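Engineer: What follows is a protein structure lacking sequence information:
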């Protein structure tokens, strides 16, 4: 690691951003699991609410550039397809 004052600051910033991004990615995984479990239970109401929540979180992550915008769009599309297939 570099010893310059600016390099040390950049390192501190990267650690903060890394931890924040990890939290967002974990949250994405959890909400996607909620949608899939609701689909497995064939609970349309629970699946719809979980889908709305997942869509919101995935869009926010894409806006913050935690995940790529197309990756978020693809995941949302697949979740919608799974929920619509159930109904």
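Structural biologist: That came through fine. The shown structure was predicted, so the numbers you read here are calculated from the model rather than taken from an experiment.
Engineer: Please make it C-alpha for all contacts and neighbour counts, starting now.
Structural biologist: OK.
Engineer: Helices of this protein, start to end?
Structural biologist: For the chain, applying DSSP state H gives helices covering 5-41, 44-63, 69-86.
Engineer: how far out from the middle of the chain is the first one?
Structural biologist: Distance, stretch centre to chain centre, for helix 5-41: 8 Å (Cα atoms, centre = their mean, to the nearest Å).
Engineer: let's bring in a second model and compare:
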């Protein structure tokens, strides 16, 4: 258990940050799922719109430090490739 005031503060801060970061990741996943569901339905226009909405959310996740830059680059590349492949 934490003894010092600073250690106690770190525990409080870490709990707050964990909740905020979890919400951020969840929000990003929701945007990605919208793109994937549009792809599954074969709706190119909806997929393009969803992808355009997902890209800044994913970039914000990188900027805030909740996701790794290469992870987001890989996911975005795969989604873009899948959307482009729709006829």
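Structural biologist: In hand now; what should we look at? Because the structure is predicted, anything quoted here is derived from the model rather than measured.
Engineer: Include mean neighbour count when you put the helices of structure 1 into TSV, please.
Structural biologist: Shown next, in TSV, are these (neighbours: other Cα atoms under 10 Å):
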stretch	mean neighbour count
helix 5-41	15
helix 44-63	18
helix 69-86	15
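Engineer: Can you tell me the closest non-neighbouring residue to residue 87 of structure 1?
Structural biologist: Residue nearest to residue 87 of structure 1 in three dimensions, not counting chain neighbours: residue 44, with 7.0 Å by Cα to Cα, 6 or more residues apart in numbering.
Engineer: wait, what's in contact with that neighbour?
Structural biologist: Residues in contact with residue 44 of structure 1 (Cα atoms under 8 Å, 6 or more residues apart in numbering) are 38, 83, 86-87.
Engineer: Mapping onto structure 2, list which of those remain contacts.
Structural biologist: By both residues aligned by TM-score structural alignment, their matches' Cα atoms under 8 Å, the contacts of residue 44 of structure 1 still in contact after alignment to structure 2 are 38, 83, 86-87.
Engineer: Closest one of these to residue 72 of structure 1?
Structural biologist: Comparing these against residue 72 of structure 1 with Cα to Cα places residue 83 closest, at 16.6 Å.
Engineer: now the contacts of residue 44 of structure 1 in TSV, with distance to residue 55 of structure 1?
Structural biologist: As requested, the contacts of residue 44 of structure 1 are arranged in TSV below (distance: Cα to Cα, whole Å):
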residue	distance to residue 55 of structure 1
38	15
83	12
86	18
87	18
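Engineer: how much space between the residue nearest to residue 87 of structure 1 and residue 38 of structure 1?
Structural biologist: Separation of residue 44 of structure 1 from residue 38 of structure 1 (Cα to Cα, to the nearest Å): 7 Å.
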